[in-house]
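Colleague: Turn this into a model:
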Amino acid sequence: MNDTTTDATGDDSAGTSGNDAYGHKPFKRSTSHFPDRITADGRDGWPVASGRYRLVVSRACPWASRALVSRRLLGLEDALSLAVADPIQDDRSWRFTLDAGDKDPVLGIHHLSEAYDARERDYPGGVSVPAVVDVPSGRLVTNDYQQITLDLATEWTALHRPGAPDLYPEPLRAEIDDVAEGVYRDVNNGVYRCGFASSQREYEEAYAALFARLDQVSARLADRRYLVGDTITEADIRLFTTLVRFDAVYHGHFKCNRSKLTEDPVLWAYVRDLYQTPGFGDTVDFDHIKRHYYEVHTGINPTGIVPVGPDLFGWTTPHHREQLGGRPFGDGTPPGPAPRDERVTPAAPR
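Modeller: From the prediction side, this is the model:
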């Protein structure tokens, strides 16, 4: 996620290309510039190793939040250390001003851009999260947000906690990929296409696709607890990180305002079910989320005023989704509490 710009660039892999008849730049997402993979056999030169790598995230970013949830569910906290960037960026993008001395205590850098420069100086792209950095060399390994969580689930298995769930079960991968692709195109990316649209037609097309997909997903989830199979999978993680931000940010800030998430009984119960599942809600920081979007996107919100609402009380109310059956962790177990230094201070309901 790279939200320092105020035009059509909106996240970790967004970019702009070409202008319309009025000189507007349509929203277009580019591919990750550093797609290296950390694998069990080290075929890209980056073998899985406990303690070698550091995951850099912003709790504001939905793409980085995928990695946060996966890491918690799989119990990789001791194997893959965590750096959390300030939700407000400066002209060098993501910075470590939440840490003592405004410096990451492990990498010893003030800005994530320093790890990018160590890998490739002056590369043609923005500084994005999630990012994985090689601690010994200080070099960026990957910023491929689509692949990072898949590799955590399939390549890091030797370091998973006992009882870790299978988030990408092989028999269901084709279905997971198919569901996730539609969610990515119309929901994960769709809210950005609405928010950063540069013409009325572009906005309305993205808006229509977004709510058509949400209606489809709602119908799918009406009689099943999870998107694919009867356990939590990668597909649920990818949908959750957009839904949890929907009413707080996307409904108003990105003009995704046909209806609020709380007005869809199925989706509202589904996202509350996940939020109340260990590994999901305990990674969410509504304060970081709201401050980032409303303060950084000055092209959309030039005053920088951060809304007081919505009221957060409903997130902890009963969802009753357990009546649909399903086993959240399959044959596994829930993760334990988050490490003390990674716990999120719950935002006060208001």
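Colleague: Going by C-alpha atoms from here, please, whenever you check contacts or count neighbours.
Modeller: Noted.
Colleague: Please give the number of neighbouring residues around residue 120.
Modeller: 13 (other CA atoms under 10 Å).
Colleague: Same question for residue 302.
Modeller: Burial of residue 302 is recorded as 12 neighbouring residues (other CA under 10 Å).
Colleague: Enumerate every residue touching it.
Modeller: Contact analysis of residue 302 by CA atoms under 8 Å, 6 or more residues apart in numbering lists nothing.
Colleague: Just to be sure, it is in a strand?
Modeller: No - assigned with DSSP: H, G, I helix; E, B strand; the rest coil, residue 302 falls outside any strand and is coil.
Colleague: for residue 169, what are its contacts?
Modeller: Contact partners of residue 169, counting by CA under 8 Å, 6+ apart, are residue 233.
Colleague: Secondary structure element for the residue nearest to residue 280 when sequence neighbours are not counted, which one?
Modeller: The shortest distance from residue 280 to any non-neighbouring residue, by CA to CA, 6 or more residues apart in numbering, is to residue 69 (5.6 Å). For residue 69, the enclosing helix or strand under DSSP states H and E is helix 62-74.
Colleague: name the helices or strands packed onto that helix?
Modeller: The elements that helix 62-74 packs onto, with contact taken as 3 or more CA pairs under 8 Å, 6 or more residues apart in numbering; DSSP states H and E, are strand 53-57, helix 145-154, helix 234-243.
Colleague: what does that helix rub up against?
Modeller: When contacts are defined by CA under 8 Å, 6+ apart, helix 62-74 is touched by residues 1, 12, 57-59, 77, 129-130, 145, 148-149, 152-153, 160-161, 164-165, 237-238, 241-242, 278-280, 283-284, 334-335, 338.
Colleague: this one next, for a side-by-side:
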Amino acid sequence: MVVMDTDTTTAAAGSAATGPQGTSGAQGSYVTGGQEFVRDTKYIETRITRDGRDGYPVEAGRYRLIAARACPWANRTLIVRRLLGLEDAISLGLCGPTHDADSWTFDLDPGGVDPVLGIPRLKDAYDQRFPGYPKGITVPAIVDIPTGEVVTNDFPQITIDFALEWTDHHRDGAPQLYPEHLRDEIDAVNKGVYTEVNNGVYRCGFAGSQDSYDKAYARLFTKLDELSERLATQRYLVGDTITEADVRLFTTLARFDAVYHGHFKCNRTTLDEMPVLWAYARDLFQTPGFGDTTDFTQIKQHYYIVHRDINPTGIVPQGPDLRNWLTPHHREELGGTPFGDGTPPPPPRPAEVVPAEHWVPTS
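Modeller: As a prediction, this is how the structure comes out:
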């Protein structure tokens, strides 16, 4: 069985003509017939810490976050980096929304080369540290600029370390996304959200049998119903401010109607037919750091073009209508404030603004 991640590039069977920047051009394969989808969660566990115990100490300007706006796991890092004000400390490289079986690539940059790392493929940074790296090339990844080596792609730990290890570089007014007195509850909530929702939509979309799909579908909507009950009486998942838990749920909800409902067959109801979750998602979307890091055009391009074994034509749908993301949510009536005693982040840096045509129509 081939164990894969949609945001991982993995060699596909057969041969293909060479694509741009030396990539294979071959499409990856995401569904194993007759089997359920099992995500490979063995990531590079090296950490960047204040004490540098893994050989990579916190140091402003030394590291580059490589992400893709299309990817929900990478979108988490974009949100947290912005909420905490780490833009000056950790630079950002963005891959394009599509990739082949070989690697994510820097399609958005002039010449298709990252301007800081000088590489056309993210795989080059993986191979620089681990020659012949045998696993998938995933985003997000953090690269050590002086050596050009990947440091980590352990996405659940990256955002936690942004919150706990990089505090000397947080902006004034940065929120407490992983406060000590709530960590046990956040961890418990995150575990259920990850297994049943974040990964649950993929278990539906990449199911290789009717039975595995049926079970994944039931688990997904059971958890969404439970989350609706929880959020009916509280504004945020844990406590009365935004935490890491909200970041993790949001990136799946933001993609639900645009991709998961149709492409992944998660079609019991759309998000906008689930009143509590829909209001919760809009509340976060309209909070600085969340909606302004969301690129709906790249999201749809990624899923519908890359997953050719699910969508062989590569046609990207025109819908859904996204204008309702900006409608009133009334979640403030439940109490709580997004940033607690802190403040919202300033507007995105000009170079990091999502193009208006990729966002929500305002008229």
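Colleague: Now do stretch 317-326 of structure 2: which range of structure 1 does it align onto?
Modeller: Aligning stretch 317-326 of structure 2 against structure 1 (TM-score structural alignment) gives residues 307-316.
Colleague: What segments of structure 2 are strands?
Modeller: Secondary structure of structure 2 (DSSP state E): strands located at 8-9, 63-67, 91-94, 137-138, 141-144, 149-152.
Colleague: Mean neighbour count and distance to residue 309 of structure 2 added to those, as TSV?
Modeller: Compiled in TSV, the strands of structure 2 are given as follows (neighbours: other CA atoms under 10 Å; distance: least, CA to CA, whole Å):
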stretch	mean neighbour count	distance to residue 309 of structure 2
strand 8-9	24	14
strand 63-67	24	24
strand 91-94	20	26
strand 137-138	26	19
strand 141-144	24	26
strand 149-152	23	29
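Colleague: can you list those strands in CSV and add distance to residue 102 of structure 2?
Modeller: Listed next are these as CSV, based on distance: least, CA to CA, whole Å:
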stretch, distance to residue 102 of structure 2
strand 8-9, 6
strand 63-67, 16
strand 91-94, 17
strand 137-138, 8
strand 141-144, 16
strand 149-152, 16
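Colleague: Show me the one of the ones you listed that comes nearest residue 278 of structure 2.
Modeller: Evaluated over the strands of structure 2, closeness to residue 278 of structure 2 peaks at strand 63-67, with 26.2 Å, by CA to CA.
Colleague: what's the mean deviation for that closest one versus structure 1?
Modeller: Strand 63-67 of structure 2: mean distance to aligned residues in structure 1 after superposition is 0.3 Å, counting by mean CA distance after the TM-score superposition for structure 1.
Colleague: could you give me the residues in structure 2 that whichever helix in structure 1 runs longest aligns onto?
Modeller: Secondary structure of structure 1 read by DSSP state H shows that its longest helix is helix 200-220. Taking TM-score structural alignment as the measure, structure 2 aligns residues 210-230 with helix 200-220 of structure 1.
Colleague: ok, now stretch 35-55 of structure 1?
Modeller: If you align by TM-score structural alignment, stretch 35-55 of structure 1 falls on residues 45-65 of structure 2.
Colleague: Alignment lookup: residue 294 of structure 1 to structure 2.
Modeller: Residue 294 of structure 1 maps onto residue 304 of structure 2 when the alignment is built from TM-score structural alignment.
Colleague: Can you point out the buried residues in stretch 33-51 of structure 1?
Modeller: If you call a residue buried by 16 or more other CA atoms under 10 Å, then stretch 33-51 of structure 1 has these buried ones: 35, 36, 37, 38, 39, 40, 46, 47, 48, 49.
Colleague: Not counting sequence-adjacent ones, nearest residue to the last one?
Modeller: Think residue 49 of structure 1. Once chain neighbours are set aside, the closest to residue 49 of structure 1 by CA to CA, 6+ apart is residue 79, at 7.5 Å.
Colleague: Can you tell me how far the one you found is from residue 50 of structure 1?
Modeller: Look at residue 79 of structure 1 and residue 50 of structure 1: by CA to CA, to the nearest Å, they are 4 Å apart.
Colleague: Equivalent analysis for residue 328 of structure 1, please.
Modeller: Taken as CA to CA, the spacing of residue 328 of structure 1 relative to residue 50 of structure 1 amounts to 27 Å.
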